[in-house]
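1. can you look at this prediction? I've put the sequence above it.
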Amino acid sequence: MTGLVAAPPCVGRACAEPSEHLTQVELVWIEKQTEHWIRFGRELREQILDRRRRLLFFPPGATFALVRWAANEHGTVLSRLDIMRAVARGAACQTVPTVTPGGDFLLRVDGWPKVERVLQLVDAIEAAGIDPGDVSPDHWRHVHNRLAAGETPRTYTPAHHRAFLLRREIGA
């Protein structure tokens, strides 16, 4: 049969998990033209499609940051950062290109100055020894709202993180 190519093998911890139960993110990297990358998040597996494209698969509830950038001969035409939670199939969600079926948006910023500011906040969280994928969803919503209002977001501290983890543990 001509034209049929076997899918590349998956890479990661849970290759046995059916893809239809996972959120799929397609990443594209065409140097200086279209660049999509994950800033943080723990995917269950990866599938390489070709030298410029790959798929990442996230379980329901996983938080990840997707950065999308594009340019043409006149300069940057898109700078966007979305922090979202993967959803279970059939759950209500918001859609974004390259994410199937979509996600629960915690933060969305457009324009390089705001994208850069969020990347700095992510760096600060990591410098505090906290995995950004484990941060309280409410904090990412807070950052989104403060940036949308032109205000400075509060710092996410280890004390905030401990409180979030304890609150999650007791189910509050």
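-> Looks like it arrived, so ask away. Residues are numbered from 1 along each chain as shown.
2. every contact and neighbour count from this point should use C-alpha atoms.
-> Noted.
3. so where do the strands sit in the protein?
-> Secondary structure of the chain by DSSP state E: the strands cover 11-12, 23-30, 34-40, 45-48, 53-58, 63-72, 75-86, 94-96, 99-110.
4. who's in contact with the shortest one?
-> Counting by CA atoms under 8 Å, 6 or more residues apart in numbering, strand 11-12 makes contact with Glu43, Leu44, Arg45, Glu46, Gln47, all of which sit outside it.
5. one more to weigh against that first structure:
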Amino acid sequence: MSIRTTVDLLWIEGQVERWIRFGRIVQETLTSRSRSTVGFDPGAVFAFVRWSSNDYGTVESRIDILRAVQPGASCSTVPCVTPGGEMLLRLSGWPKVEAALLAIDQIEALGLAPEDVCPDHWRHVHNRLTTGLDPRAYTELRHDAWLKRREIGA
């Protein structure tokens, strides 16, 4: 049994695009020029983006922010992710996906790695965007509070 969460990636320009937006990849296997599989250690947080189209336009736009689980732990299933992951954010439809990508950009503009922010922030972004509201911005002050909370094990 693999201890890593793996994600199958595919890039066929203009048809199917599955990629990792952020996360610490610890293993990568290239199958072909357009296919690869990446792996994440348990506890790692990563964003997986899926997009596909046909002759009539976009068919699918999705983003999932997941936390890789320990072997045997319960998890949500996600296409192309084995075994699945703890769901922190799951959005579909380009306007919501684009808003989530902007939230990621905002965090990176602070000089922070999105995989290091408080997992509760991704749940907050999910809940706000799902209901059509703007999420609160992640700040350095919130990040410091998260690091202190994690330090004491809360």
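-> That came through, no problem. Computed from a predicted structure; not experimentally measured.
6. okay, the strands of the first structure in CSV with distance to His160 of the first structure and mean neighbour count next?
-> Converted to CSV, the strands of the first structure look like this (distance: least, CA to CA, whole Å; neighbours: other CA atoms under 10 Å):
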stretch, distance to His160 of the first structure, mean neighbour count
strand 11-12, 31, 14
strand 23-30, 28, 20
strand 34-40, 19, 18
strand 45-48, 30, 20
strand 53-58, 25, 20
strand 63-72, 18, 20
strand 75-86, 19, 20
strand 94-96, 27, 13
strand 99-110, 17, 21
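7. for those, which one sits closest to Ala127 of the first structure?
-> Of all those, strand 34-40 sits nearest to Ala127 of the first structure, with 13.7 Å by CA to CA.
8. between the lengthiest helix in the second structure and strand 81-92, how big is the angle?
-> Using DSSP state H to assign secondary structure, the helix with the most residues in the second structure is helix 94-109. Between helix 94-109 of the second structure and strand 81-92, the angle comes out at 110 degrees (axes from the mean of the first three to the mean of the last three CA atoms, to 10 degrees).
9. for the residue most central in space within the first structure, give me its contacts.
-> Note on the first structure: the residue nearest the mean C-alpha position is Ala65, at 2.4 Å, using CA atoms, centre = their mean. Applying CA under 8 Å, 6+ apart to Ala65 of the first structure gives the contacts Ile38, Arg39, Phe40, Gly41, Leu81, Asp82, Ile83, Met84.
10. tell me the one among those residues nearest to Glu73 of the first structure.
-> Checking these against Glu73 of the first structure by CA to CA gives Leu81 as the nearest, at 22.1 Å.
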